[in-house]
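**Q** Build me a model:
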Amino acid sequence: MPMRRLPSPFRILVFFLLCCLLCAVAAQAGPINAKSAILMDVTTGRILYEQRADMKIPPASLTKVISMYVAMNAISARKTDYNKVVKVSANAARTGGSRFGLRAGDKLTLDKLFYGMAVASGNDASVAVAEHVAGSSAAFVTRMNALARRLGMKNTRFVNVHGLPAKGQVTTARDMLKMARAYQAHYPIARRYHLARSVTHNGHREPNHNPLVGSYQGLDGLKTGWVTAAGYNIIATARRNGHKLIAVILGAPNTGVRAAEARRLLNAGFAAVSKKKSSAIAELGVSQKQAAQLKKSAVPAQKKVKKSKAPARKSAAADKRQSTRKKSKH
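**A** All right, here's what the predicted structure looks like:
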């Protein structure tokens, strides 16, 4: 019968340290006042916190993020361009809910419409973009769902391009995290749209609906949303001290709580990956070299690490040296 390979002390250390990070965030953040939440350190690919992260909830205007993602894919494929002038249809102009103030016959660049979606959360701008890119909202929604499947958003289904209430349109905090992570990685240009303080069209100035813009240190996105069935949603992304975090909160009771909880979750995350991590390493007596190896080993789960015989020989030699040191001490 073959002997089972015992986990190496280093692997046990990695597991223990990750548990420390999870506990640190949970202890500092506590329960989030919302239906669902999740937090990831994108730098390492580690989930730092989750609360009912797979609960199905309407995405509301977070839908506009994947709509912009699909449109940017079309630009990347050279099917259109940021400076392409779009003529607004009557259908787009009469779209209700939050609006950018478009009128039938208006002519705007795709670039300006992106600001209308990201800053003003314009449902009318979303329809105008969808019709330009795919010919109709229905055809555009097909692309949205296809992209969602490619991103592994298993519990998400889109019915429209803007997020207005629609039967069967649902997502989860975990799926929104996957979407936001891929979107920002593929299109760094998106940052300029989501961080704009305001946008003006037809003489009307609309401030950014995201209250964290301009007020949270290191913020680099992303979007808020609300419908009655969901509550108040937000995807908040920020970067500090070499770490990028993505927080998703779905179903907060009001705008104030939504913003406060997003700040609290991000703050807890940054504390965990900096102070808490350093403290945990120090308390465990890990050397600087081992800490560097630990950081290097913390890769996203989806990335495959190529097998190499050299590290195994090195590890065996290290174990032998460690054993020799132990004998000399006793």
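
**Q** going forward, measure contacts and count neighbours with C-alpha atoms only.
**A** Will do.

**Q** ranges for the helices of the stretch 151-300 of the chain?
**A** For the stretch 151-300 of the chain, the helices defined by DSSP state H, counting those that start in this stretch occupy 173-186, 190-194, 255-271, 277-283, 288-297.

**Q** could I get those helices as TSV with mean neighbour count?
**A** Shown next, in TSV, are the helices of the stretch 151-300 of the chain (neighbours: other C-alpha atoms under 10 Å):
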stretch	mean neighbour count
helix 173-186	20
helix 190-194	19
helix 255-271	20
helix 277-283	15
helix 288-297	12
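
**Q** Using CSV, please lay out the ones you listed together with distance to residue 78.
**A** Output for the helices of the stretch 151-300 of the chain, formatted as CSV (distance: least, C-alpha to C-alpha, whole Å):
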stretch, distance to residue 78
helix 173-186, 15
helix 190-194, 17
helix 255-271, 36
helix 277-283, 44
helix 288-297, 37
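
**Q** right, so of the ones you listed, which gets closest to residue 163?
**A** Smallest distance to residue 163 across these (C-alpha to C-alpha): 13.3 Å, for helix 173-186.

**Q** Here is a second sequence; please produce its structure as well for comparison:
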Amino acid sequence: MKILRFTFRLVAAVVVVAGTSGCLTMPVVPGASSAVAELGPVFPGIASYIVVDANDGHVVMAHAANQKRPVASLTKLATAMTVLEYMKHSGGDAGEMMVVPSQIQLLADRGALGFLPGDRLAVRDGLYAAMMASDNAAAETLAVHFGQKLTGAGLGGGNPMAAFVSQMNGLVHRLGMNGTMFVNAHGLEGSGPMGYSTAADVGRLTMAGLRTPGLSFYSSQSQRGITVVRDGAARPILVRNTNVLLGRAGIDGGKTGTTTPAGPCLMITAPRPATVDKRPDGSTVVVPNRLIVVVLGASDRFNQAYTLLMQGWPAYERWRAAGSPVGAGTALGVPAALP
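**A** Modelled structure (predicted):
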């Protein structure tokens, strides 16, 4: 079978990620966010969805995938990626301790783990809490902690949250996610402007996330023990993953999200064994197989996403059997790896 790879010329951008010893200029993927065509049936109870090949970005199925919508806690994918990218470029330590800020008291929903202002926890435990339990206080803590580092480097005008969200939107820009804007690190709606994204852009974000070292590990576990220090005493907390599909049909990652404006949202990803294709010259190439499913505004998100995954595999295999053709609106563009 013919194997197509998408490559992009990287150019210098104005997006900046600050490290503890300076700033790094990051590249942009120009023109990566072309509109996705209607490539599947309308499912009652799903506002928009996409099923995409995680490796080459081929869109297997899609409906209203370009529609801008609030995406609730799917926002935390970008939060975690921003944290991991900062640590990659600054030499950060996942064991570094953070202090839960007092501003979590302003959140309409702090989350189920019961963090209190003044609690201390490691960055890695904050990532587990945000990605597995979808804890909003954990996401806020990560944003403030790393936002303070950014403001210390002269970014964000002295506002740690603004500095961090700016980096999230810098990530969006570099990935060509032209239908996305984040306004906070957790995805809750407040009295100000509402953040938004699209099913296609969440697919792009997930593709990049799968190439971000460490991110999959934080979302692939069904449960994990973390430690919070409160009033000088270490307190164990068991974090359970809100993605109930983990382990079913090979599903090994994902992210849940729900708010009233967004409705129930879900991203899942699952691999199948790699296949070996023969090239015209007689050589062979190993092709990894992995699908991403994103559903937004879904009335029964777990069953609906699972159904789309089960329907997506045969459609993906038909596309591969046809020689992996590329048509207008049938491919997402993302870099092979975040720089």
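
**Q** Could you get me the TM-score between them?
**A** Scored by TM-score structural alignment, normalised by the length of structure 1, the superposition of the two chains gives a TM-score of 0.72; 262 aligned residues with a C-alpha RMSD of 2.8 Å.

**Q** Go through the helices of the stretch 151-300 of structure 1 and name the closest to residue 324 of structure 1.
**A** helix 288-297 (18.7 Å).

**Q** Mind checking what helix or strand follows the closest one in sequence?
**A** helix 309-329 (DSSP states H and E).

**Q** what's the closest of the helices of the stretch 151-300 of structure 1 to residue 9 of structure 1?
**A** Of all the helices of the stretch 151-300 of structure 1, helix 288-297 sits nearest to residue 9 of structure 1, with 11.5 Å by C-alpha to C-alpha.

**Q** Which residues are in contact with the residue positioned nearest the centre of structure 2?
**A** Nearest to the mean C-alpha position of structure 2, counting by C-alpha atoms, centre = their mean, stands residue 77 at 3.0 Å. Going by C-alpha atoms under 8 Å, 6 or more residues apart in numbering, residue 77 of structure 2 touches 131, 205-206, 209, 255.

**Q** Can you say which two of the residues you listed are spatially most distant?
**A** Greatest spatial distance in the contacts of residue 77 of structure 2: 131 and 205, 14.4 Å, computed using C-alpha to C-alpha.

**Q** before we move on, back to that, relative to residue 134 of structure 2, how far out is the residue nearest to the centre of structure 2?
**A** Distance of residue 77 of structure 2 to residue 134 of structure 2, computed by C-alpha to C-alpha, to the nearest Å: 10 Å.

**Q** Please enumerate the shared neighbours of these two.
**A** Counting by C-alpha under 8 Å, 6+ apart, the residues touching both residue 77 of structure 2 and residue 134 are residue 255.

**Q** where exactly do the strands run in structure 2?
**A** 11-19, 22-28, 46-53, 59-63, 97-99, 120-122, 223-230, 233-240, 253-259, 263-278, 284-298 (DSSP state E).

**Q** right, and those strands - which one's nearest residue 189 of structure 2?
**A** Comparison of these against residue 189 of structure 2 by C-alpha to C-alpha identifies strand 253-259 as nearest, at 7.8 Å.

**Q** Where in structure 1 does that closest one fall?
**A** The aligned range for strand 253-259 of structure 2 in structure 1 is 221-227, by TM-score structural alignment.

**Q** Give me the contacts around the matching stretch.
**A** 58-62, 65, 118, 164-165, 191, 194-195, 209-210, 213, 232-238.

**Q** hmm, 7 Å instead?
**A** Stretch 221-227 of structure 1 is contacted from outside by 60-62, 118, 165, 191, 194-195, 209-210, 232-238, using C-alpha atoms under 7 Å, 6 or more residues apart in numbering.

**Q** what do you get for stretch 38-46 of structure 2?
**A** For stretch 38-46 of structure 2, contacts defined as C-alpha under 7 Å, 6+ apart pick out 61-64, 295-299.

**Q** Export the residues you listed to a markdown table and append columns for distance to residue 101 of structure 2.
**A** Output for those, formatted as a markdown table (distance: C-alpha to C-alpha, whole Å):
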| residue | distance to residue 101 of structure 2 |
| --- | --- |
| 61 | 42 |
| 62 | 40 |
| 63 | 40 |
| 64 | 38 |
| 295 | 32 |
| 296 | 30 |
| 297 | 31 |
| 298 | 33 |
| 299 | 34 |
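
**Q** Compare those residues and tell me which has the most neighbours.
**A** Per-residue neighbour counts (other C-alpha atoms under 10 Å) across these peak at residue 296, which has 33 neighbours.

**Q** Now which residue in structure 1 aligns to it?
**A** Aligned partner of residue 296 of structure 2 by TM-score structural alignment: residue 250.

**Q** surely that match meets residue 236?
**A** No: using C-alpha atoms under 7 Å, residue 250 of structure 1 is not in contact with residue 236; the gap is 11.3 Å.

**Q** The match of strand 253-259 of structure 2 vs structure 2 - mean distance after superposition?
**A** In the superposition with structure 2, the average deviation recorded for stretch 221-227 of structure 1 is 0.7 Å (mean C-alpha distance after the TM-score superposition for structure 1).

**Q** Spit out the contact partners of residue 87 of structure 2.
**A** Counting by C-alpha under 7 Å, 6+ apart, residue 87 of structure 2 makes contact with residue 93.

**Q** one more time with 8 Å, if that's ok
**A** 19, 93-94.

**Q** ok, now residue 251 of structure 2?
**A** Going by C-alpha under 8 Å, 6+ apart, the list of residues near residue 251 of structure 2 reads 245, 268-271.

**Q** Let's see if you can find the most crowded of those residues.
**A** Of the contacts of residue 251 of structure 2, with other C-alpha under 10 Å as the count, residue 269 tops at 28 neighbours.

**Q** Quickly note the distance from that residue to residue 64 of structure 2.
**A** Taken as C-alpha to C-alpha, the span from residue 269 of structure 2 to residue 64 of structure 2 is 20 Å.

**Q** just residue 273 of structure 2 next, same as before
**A** Residue 273 of structure 2 is 30 Å from residue 64 of structure 2, by C-alpha to C-alpha.

**Q** What of residue 215 of structure 2?
**A** 27 Å.

**Q** Likewise for residue 92 of structure 2?
**A** 39 Å.
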